[in-house]
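Chemist: need a 3D model of the sequence below.
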Amino acid sequence: MSSAVARVRAAHDRIEQVDRPEVWISLRPRAEAEAEAAEVDAKVAAGARLPLAGTVVAVKGNIDVAGLATTAGCPGYAYPPEADAPAVARLRAAGAVVLGSTNLDQFATGLVGTRSPYGAVRNAVDPDRISGGSSSGSAVAVALGIADLALGTDTAGSGRVPAAFNGIVGIKPTIGLVPTEGVVPACASLDCVTVFARTLPEAERALGLIADPVHSATPARRPGPWRIAVPDADALGPLDPGWAQAFDAAARRLADAGAELLPVDLAPFTEAAAMLYDGAFVAERYAAVGAFVDAHAGSPGLDPTVAGIISRARDIPAHRLFTDQRHLAALRARALASLGDADALLLPTTPGHPTLAEVAADPLGANARLGRFTNSTNLFDLAAVAVPAGPVDGLPFGVMLIGAAHTDDRLARIAGLLTTPQLPLAVVGAHLTGRPLNHQLLALGARLESSTTTASEYRLYALETVPPKPGLVRATEGGAAIEAEVWRLPAEGLGTLLAGLPRPMTLGTVELADGTLVTGFLCEPEAVRGAREITSYGGWRAYLDSVGEEPSRDPA
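Modeler: From the prediction side, this is the model:
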C-alpha cells in the first residue's frame, strides 16, 4: 500500500497528464489534499486501522463534500454544504482522501454525460463518444486512473451506464442501503448513492464501508447452481454491431461457470422503463428542483434539455401519478413472476454506445434508448451490479446483473463469475457431492467439473473430526488412486475456504490420474499418525458405505 500523500501526488500528476478538465467541477487545492493525506499516514503509523488509507476518491457534484460547493451541475444552484454527506464521511473515516467534485448531467437528469454547462464529459477510451451519465465525471475519473473509487448516484441508470461505457464496475445498491442525506435529489424516492471502481472487490469493499448496517438477511435460496434469467435476442431489440454476440458470450461464461440459464419475459421491464420519463414519475424531479428551474428560466447556466424535462413535469396532473402507480404495480408483479426463483437477471447495460454528435443530434431519443434496460430497476425496487464484459471493436461493452432488494452480496458474487478467474479444486471427502460440507462449495458459486481419481501416489486416512473427514497425504510407497471430484470456483472463493480451513486440513497441490496438477484438500502428515488407514477402499464414499456410517451434519 502506498502512502496517502504519495497517492494524492500521483493522482494530481495523472490529472495533468490526461488533460480532461471537463471531468471536474471543482478540485480541492493540492496542498489541502496532501495535508489531509499526511494526517492519514500519521494515523496509520500510530497503529490506526484505516482500510482505505492510500486511496483517493472522486465525488459526484450532487453529493455534499465539506469545503466544496455542491452545484448539481448548475452554477446558479451552488451552495456550501455544512458537512460531508454520510457516504463521503464514511469513506474519509476509512482513510480515503477526496480529490474533488465531478461533473454530471445537470440535476442528475440524463444518461449521456453531455448535459452540463461545465462541458460534455468525453469517454475515457474514445473521446468522440459519450461517457454516459449522469455520473459521468466520477466514472471517467476512475477509468482514467485518477481516482481509485468514485461516488455517483443512480435513479434511471446513472451508476451503471457510465460504468459500462468506460470499462469499470458500478454497483447500484438496494434503495436505502446507503444514506442519501446530503445528496441533491433527482427523484428522492428512487435515488441511490452508487460506487465506481476498476475491480469488483474494490467496489464491494467501498460499498460495505458506506452502507448502513443490514437488518434483514439476504433472501434464502435453495442449494444448487446460480439461476440466471436471460432474455432471448428478439426481446433485447436492436443492439450495436457485435453487442448481441458479446452478450451471448457473457451468458455462456456464466453457464460455463455452472449457472443455470432460464428464460424470462422482458416486456414488463422495458414497459416500465418507458414510464420513468414518459409517465408521471418525472414529476418528482420537478418537486426536487422545479421551483429553481422556473425561477431561472433562460439562464445560461441551465441546460436547455434538462430544464425542458423538469419544467414540463410541472403540468402533469395528480391523477396521472396514481394511474401510473397502479400500472407500475401490475408490471412489477409480472416482472417478478417472470423472474420466478432466478437469482439474477442478466442484461446488456445499454443497447448501444452513441457518439457525442449522435447525442447532440437527438438528445432525447438517444437518452431514451440508453435507459431501455436500466430505467426499471429502481422503479421495481431492485439491486444491480454493472461489470465489463467486452471489449467489442475496441470499445468497452458491459452487462449488468439485476436482482431482488437486499441481494447485493449475491449479485456481486454472481458478477464475480464474469470478472474473476475460475480455479479448479480437488475434493476427496466431506466436500464431495451429497456430503455434509458440499454446501460450502455451492455457497461460493462452485460447480462440479468432473469425477475422477488422484494419481496412484496417495494414501487416505479416517480422521476423528466433526463432521468426519478423511486425510489425504502423498506417499512415497503404498499409495493408490483415490476417488476425487474436481470443482471450479472463483479465486476469491478459494481464498475464503483457505481462511476458514480448520487444522489439520490444508490446501496443496494434488496430482490427478491424467497427470494434471490442481489445488486440493490435503492433510498435515502429523495428523494421520495413529489414524485408521482406509486407502484400500479407494475413496471416502466406499469406506463409509463399507462401515455403514452416515456422516454427521456440519454443526455450522
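Chemist: going forward, measure contacts and count neighbours with C-alpha atoms only.
Modeler: Fine.
Chemist: could you find the closest non-adjacent residue to Arg334?
Modeler: When the adjacent residues along the chain are set aside, Arg334 lies closest to Pro268, with 6.4 Å between them (C-alpha to C-alpha, 6 or more residues apart in numbering).
Chemist: which residues touch the one you found?
Modeler: By C-alpha atoms under 8 Å, 6 or more residues apart in numbering, Pro268 lies in contact with Leu331, Arg332, Arg334, Ala335.
Chemist: second input sequence below; structure requested for side-by-side comparison:
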Amino acid sequence: MTTIRDKLETILARLAGRAADERVFLRVYDDGARIAADAADARRRAGLSLGPLDGAIVSIKDLFDVAGETTLAGSIALRDAPPADRDATVVRRLRQAGAVIIGRTNMVEFAFSGIGLNPHYGTPGNAADPSRIPGGSSSGAGVSVAEGTSEIAIGTDTGGSVRIPAALNGVVGFKPTAHRVPLEGAVPLSPSLDSVGPLARSVQDCAFADAIMAGEEPRVVKPFPLAGLRIGVPRGRLFAQTEPMVDEAFEASLTLLSRAGARIVDHDIEDLLDAMADTTVTASIASIEAAEVHADWLETKAAELDPRVRWWIARSGTVPAPIYIRMLRRRRALIAAMDERLSPVDVLVLPATAISAPLIAPLEADDKLYNKLYNKMDWLILRNTMFGNQFDLTGISLPIPGTERPVGLMLVARHGHDRRLLEIAASVETMLVQEP
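Modeler: Coordinates of the predicted model:
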C-alpha cells in the first residue's frame, strides 16, 4: 500500500523541481507536512483514524493565519505585520482531523478579483492550459487540486472566489452559507459576504472538509434522487453573453438532468437581481468593506499595492455611512425575498462562469488593455457566482466533462440548505461522470 509519506514526497519532489518558477504555492511546509504524514501513517498501521481527512494532503489560501507566521494575503504590503499568535480556526480544525497541511497557495492580492492575477508573486497558470488565467481569487487553490499537488484546497468565496477557480480548472468548489464556517483568523475582504469553502476532486471530499471546518461530524453524503428534483433555471441577465462552448455544455447537462427525471422550469429572479443592483449602485458591499479593512495602509503603502486592486478599493472608501447602512438594511430584506422566491425549487442551475478561462498574456502585457478588458472579463467571470453571496445562498460548481476547456455547472440553493445541496450535487456529479 502506498503510504501517505510516499504520496507527499512525490508532490514535494514535483514542487522542488519547479521551485525557481513556483507560482501555485507561496510557501511549502516540507518538514511540517512530513511530520503530519508520518503521524497519519503510524495511526493507519495501528488501525486508528481521526476521520476521513486523516492523511489528506490539504493546501490553504494565503489569507489564513498560521501560528508564528505573518499572513500576507497575496500582498507585499503586509510583510512588516506581526506574526499570527495562533492558527486560524479552520486550520486548527483541519490539523486536529489529521490533515497534512502542505502549504499556502497563491491568490489575488487581498482576494479582490475573479481573474486571478498577482503581480507580486506571479500568476499561476491554469491547470488545463498554463497560458490561461486560473480564476480568482483562490487562484493557487484551484490549480493545486486540478494538478494534484493537493487533494483538498481551502479557499474563501466573497463573490465566487472558490467556485470560479474550481470551474475554470475543472474541479469541484463549494461555497457554504456565509458564517457557517468560522472566519476567525482569515484576512477579511468583506465580513458581510465572506465564506470559507473547499475545492476538491469530488463532492464527497468537499463535504468532509466543510463539515470538519464547520465543527460538525463528517459523514458520507447520501445522494438525493434526481427523479422529481425541482430545478429552476434563472434565464435572463445571468445567461447574457455566454460563450458558445459554455452554453452548449450547460444545455447538454440540462438534457441529462431531464432524462434522469428532474423537473426543469425557468425560474425568474430578475426583479430581485434588479433590486440588488439598485441597492449597490453606489459601490459594491465588498469594495466598501474592503476599504475599511485596508484603510490603515491603503494610502501609506500605495506604491506596494497592485494598482488594479487598490483603485477599486480606494474609490469605495468615500461612500457615506448612511448609504452603506441603508445598503445593508435593504440587503437583509432582499435575502428574505430571495429565500421565499426559491422555496418552490430544490436548486437553481446555471453556468458557474459565462466564459471559459481567457489568456493571461493580454491582461498582463498592457495596463491600458487590462483596464479595457477588466470590466467585461471580470464581470463575465464573477456575474453568475456573486449573486449567491449577495443573497447569502449556498452554491457549488461541478466540472462538466468532455469540453475543450473546463466549464463549471453551478447549483445554487437557499440559505442554510448546505447539506441538501451537497446531496443533490453528489447525484448530479455521478450523472455527469457516468455519461459517455
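Chemist: mind checking the TM-score on these two?
Modeler: The TM-score (TM-score structural alignment, normalised by the length of structure 2) is 0.87; 413 aligned residues with a C-alpha RMSD of 2.6 Å.
Chemist: what's the spacing between the residue nearest to Arg334 of structure 1 and Thr377 of structure 1?
Modeler: From Pro268 of structure 1 across to Thr377 of structure 1, the span is 11 Å (C-alpha to C-alpha, to the nearest Å).
Chemist: now swap in Gly279 of structure 1 and tell me
Modeler: When distances are taken as C-alpha to C-alpha, Gly279 of structure 1 and Thr377 of structure 1 turn out to be 16 Å apart.
Chemist: more neighbours, the two?
Modeler: Taking other C-alpha atoms under 10 Å, Gly279 of structure 1 and Thr377 do not tie; Thr377 has more neighbours (24 against 18).
Chemist: quick check: end-to-end length of stretch 265-273 of structure 2?
Modeler: One end of stretch 265-273 of structure 2 to the other measures 18 Å (C-alpha to C-alpha).
Chemist: now it, how far from the centre of its chain.
Modeler: Offset of stretch 265-273 of structure 2 from its chain centre (C-alpha atoms, centre = their mean, to the nearest Å): 24 Å.
Chemist: same check on stretch 237-256 of structure 1?
Modeler: Its chain's average C-alpha position is 19 Å from that of stretch 237-256 of structure 1, according to C-alpha atoms, centre = their mean.
Chemist: pull up the aligned stretch in structure 2 for that stretch.
Modeler: Mapped onto structure 2 using TM-score structural alignment, stretch 237-256 of structure 1 covers residues 240-259.
Chemist: and stretch 146-165 of structure 1, by the same measure?
Modeler: Following TM-score structural alignment, the partner segment of stretch 146-165 of structure 1 in structure 2 covers residues 149-168.
Chemist: list the buried residues of that stretch.
Modeler: Neighbour-count burial for stretch 149-168 of structure 2, counted by 16 or more other C-alpha atoms under 10 Å, picks out 149-168.
Chemist: quick check: helices, which of those residues are part of them?
Modeler: Here DSSP state H is the test, and the buried residues of stretch 149-168 of structure 2 give Arg163, Ile164, Pro165, Ala166, Ala167, Leu168 as lying in helices.
Chemist: go ahead and confirm the first one touches Pro176.
Modeler: Pointing back at Arg163 of structure 2 there. No - shown here, Arg163 of structure 2 and Pro176 do not form a contact pair, counting by C-alpha atoms under 8 Å, at 10.7 Å.
Chemist: shared neighbours of those two, anything?
Modeler: In terms of C-alpha under 8 Å, 6+ apart, Arg163 of structure 2 and Pro176 are both contacted by the residues Gly395.
Chemist: where do the strands sit along structure 2?
Modeler: Defined through DSSP state E, the strands belonging to structure 2, from first to last, are 25-28, 57-61, 100-105, 152-157, 172-175, 195-200, 230-233, 263-266, 347-351, 394-399, 408-413.
Chemist: wait, what's in contact with whatever residue of structure 2 lines up with Ala283 of structure 1?
Modeler: When structure 2 is aligned by TM-score structural alignment, the residue opposite Ala283 of structure 1 is Ile288. Contact criterion C-alpha under 8 Å, 6+ apart gives Ile313, Ser316, Gly317, Val319, Tyr324 as the residues in contact with Ile288 of structure 2.
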